[in-house]
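Asker: with the sequence up front, the predicted model follows.
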Amino acid sequence: MAIIRNEALHKQVAAAMRQSIASGEWPPGTQLPTETDLAETYGVSRPTVRLAVAALRTEGQLDVKQGRGTFVRATVHGPSSSLDRTITAQGDTFSTPVDAWFDHAEKPTVYRTRTDAVTAPLLEMDQEELMLGCDRLLADPTGNGRALHRLLLPMERIEATPLAQQPTATPAEAYAALAAAGRDLTWRERVSARVPQPDEREALQLSEAAVLLIAYRITCDQTTGLPLILEETRLGAETTALTYAIDAHKPKRAKVSR
């Protein structure tokens, strides 16, 4: 490798490695040579190679597999799975396209928790209010998508409903339990993104460069507007897309006085 003055060595090594990937010399799935071999190839030190590899990992071009080595990452051509957020209601029965994901979920974990700086505003409650929580790892039965789903039930608002005895209910079952208790329901949702934590990356099988999508769905009493359920769904943006059906709302016509 010809050394260019006034440019950091590790950036030059990273550029040379990037070219090896782009040219097909190192196709997807190829295990990189050892640090020692790369240092010899490029005529630099091992710490310089380490910095170059770290740069390509950050770009998402390389994956490190514990105990096995560093590999060229396969090209991702968009998410292979989609999580449709539509809710369908027939009387007091509800269904969602994601119901099948719950059929392929790991065993749910139920626990007691309290509202915090994130959940309290979404539920329009004070912090430290008691809730029941239920966590599941979901899997797309038709693709490679995985999602971490959390159902949070504020006790003071659901204790008089059948849902208080059903903390492991799926979302569709939870909506039905509230409808059976005489609640007319409406929903709102917001989506944010951040870097995944190590445990999230492992559970969702994400690369080191992956971005985590977080969808918060709040189920509300349509009459009072009071939030009754908070769902948090976390998924990798590189593997799974959130899809929405959007309907146009017609403004209400003002009544004409006669």
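Answerer: Noted; the coordinates are in hand.
Asker: C-alpha only now, for contacts and for neighbours.
Answerer: Will do.
Asker: count of neighbours near Leu9?
Answerer: Neighbourhood size, Leu9 [other CA atoms under 10 Å]: 19.
Asker: what sits against Thr88?
Answerer: Residues counted as contacts of Thr88 (CA atoms under 8 Å, 6 or more residues apart in numbering) are 94-96.
Asker: can you select the buried ones from these in ChimeraX?
Answerer: Command for ChimeraX that selects the buried part of the contacts of Thr88, burial taken from 16 or more other CA atoms under 10 Å:
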select :94,95
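Asker: secondary structure and distance to Asp37 for the contacts of Thr88 - can I get that in a markdown table?
Answerer: Listed next are those as a markdown table, based on DSSP: H, G, I helix; E, B strand; the rest coil; distance: CA to CA, whole Å:
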| residue | secondary structure | distance to Asp37 |
| --- | --- | --- |
| Phe94 | strand | 59 |
| Ser95 | strand | 56 |
| Thr96 | coil | 53 |
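Asker: next, the one to line up against it:
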Amino acid sequence: MPDPKYRQIAADLHRRIKSEEWPAGTQLPPEPRLEEEYKASRNTIRDAVKWLTARGLVSTQPGRGTFVNEQIKPFITTLSADQETGLGGGEGVAFTREATLQLMAPVTTVPRVEIQQADDEKAQELGVEVGTSLVSRHQQRFIDDRPYSLQTSFYPMSLVERGGLQLIQAISIEPGTVAYLRETLGIKQVGYRDMIRVRPPNDTETNFFMLPDDGSVAVLETRRTAYDSDGKPFRLTVSVFPADRNRFTINVGEVPDEVVNPTQGTG
């Protein structure tokens, strides 16, 4: 059984976009011209364009027309922990390593450090009283000069009072806060729990990631709570990833140590 007319037209438009007959940023021909070219009704053309829009290939700008989107090479983040380092997606060292293995150029900004009071959610996740002082360390991440993720980590102020002074310094902690807290305070990360949700981006995220302001591109948020050898939480890391340029993998057991081709399965 042949595909519906709109799907046949959408497939041909997709082919023309992939062949760069219409490069990124190019405006598609207006509806009347497409109606004439494909001998189709206006509703059929609009259904074909909706099919392309739903797959992120084009975007319609009210009053201006429909334009071809730039096709972004996705970055693959491993959410599961590395057996040797205990690090997973959202960790600075792991981010840099994975981006480099995927032949991408990673950049992480110098942290913006603030002192905040724990709200109900953060207090519960870190096992502290509401209103407890927390250190927040916020960073932006770029790959090949494109914004790819936001990350904010929260630590109880008690860690600073015990000697973890670098937490309140606006510097990149090398080789990472996990190693720093282990060496400085003897806190060993033995595990972490990830809570993951998909949601619309807020205004700050829409602007930073340069997303469509209609909420058509969702973001994935991970909330990672790290635990020490006594089972006590000592760090909460909130990472935000736009769905149009990120893919995720979770490894269980013994799997080959290789980078998955990011174009596989994208259709």
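Answerer: All right, it came through fine. If you're wondering where the values come from, they're calculated on a predicted model, not measured in any experiment.
Asker: between the contacts of Thr88 of the first structure, which sits nearest Gln66 of the first structure?
Answerer: If you rank the contacts of Thr88 of the first structure by distance to Gln66 of the first structure using CA to CA, Thr96 comes first, at 37.5 Å.
Asker: tell me the buried residues in stretch 169-176 of the second structure?
Answerer: Taking 16+ other CA under 10 Å as the criterion, stretch 169-176 of the second structure shows 172-173 as buried.
Asker: verify the stated contact: Arg201 of the first structure with Ala209.
Answerer: No - contact status for Arg201 of the first structure versus Ala209: not in contact, 9.9 Å apart, counting by CA atoms under 8 Å.
Asker: sorry, back to before: in TSV: the contacts of Thr88 of the first structure, plus distance to Pro167 of the first structure.
Answerer: Formatted as TSV, the contacts of Thr88 of the first structure follow (distance: CA to CA, whole Å):
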residue	distance to Pro167 of the first structure
Phe94	17
Ser95	18
Thr96	18
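Asker: tell me the one of the contacts of Thr88 of the first structure nearest Asp84 of the first structure?
Answerer: Using CA to CA, Thr96 comes nearest to Asp84 of the first structure of those, at 7.8 Å.
Asker: please say which position in the second structure that closest one maps to.
Answerer: The alignment partner of Thr96 of the first structure in the second structure, by TM-score structural alignment, is Val93.
Asker: same question, Glu232 of the first structure
Answerer: Under the alignment (TM-score structural alignment), Glu232 of the first structure pairs with Val238 of the second structure.
Asker: so its match: helix, strand or coil?
Answerer: Following DSSP: H, G, I helix; E, B strand; the rest coil, Val238 of the second structure is assigned to strand.
Asker: ok, now Phe208 of the second structure?
Answerer: Three-state call for Phe208 of the second structure (three-state DSSP): helix.
Asker: can you tell me the closest non-neighbouring residue to it?
Answerer: Pro147 (7.1 Å; CA to CA, 6 or more residues apart in numbering).
Asker: and that neighbour, how close does it get to Gly163 of the second structure?
Answerer: Distance of Pro147 of the second structure to Gly163 of the second structure, computed by CA to CA, to the nearest Å: 34 Å.
Asker: which of these two has more neighbours?
Answerer: Remark: of Pro147 of the second structure and Gly163, Pro147 carries more neighbours, 19 against 12, as counted by other CA under 10 Å.
Asker: which helix or which strand is home to that one?
Answerer: strand 146-156 (DSSP states H and E).
Asker: next secondary structure element downstream of that strand?
Answerer: Downstream of strand 146-156 of the second structure (by DSSP H and E), the next one is helix 157-161.
Asker: quick check: the match of Thr96 of the first structure touching Gly176?
Answerer: Yes - Val93 of the second structure lies in contact with Gly176 (CA under 8 Å); the separation is 6.6 Å.
Asker: what's the overlap in contacts for those two?
Answerer: In contact with both Val93 of the second structure and Gly176: no residue, using CA under 8 Å, 6+ apart.
Asker: contacts only, for the residue nearest to Phe208 of the second structure.
Answerer: Contacts of Pro147 of the second structure (CA under 8 Å, 6+ apart): 140-141, 208-209.
Asker: and Thr58 of the first structure, that's in a strand?
Answerer: No - read with three-state DSSP, Thr58 of the first structure is helix and lies in no strand.
Asker: tally of neighbours for the nearest residue to it once chain neighbours are set aside?
Answerer: When the adjacent residues along the chain are set aside, Thr58 of the first structure lies closest to Ala209, with 5.4 Å between them (CA to CA, 6+ apart). For Ala209 of the first structure, the count of nearby residues is 18 (other CA under 10 Å).
Asker: likewise Thr109 of the second structure?
Answerer: A count of nearby residues for Thr109 of the second structure, using other CA under 10 Å, gives 12.
Asker: what does Phe71 of the first structure give?
Answerer: With neighbours defined by other CA under 10 Å, the count for Phe71 of the first structure comes to 20.
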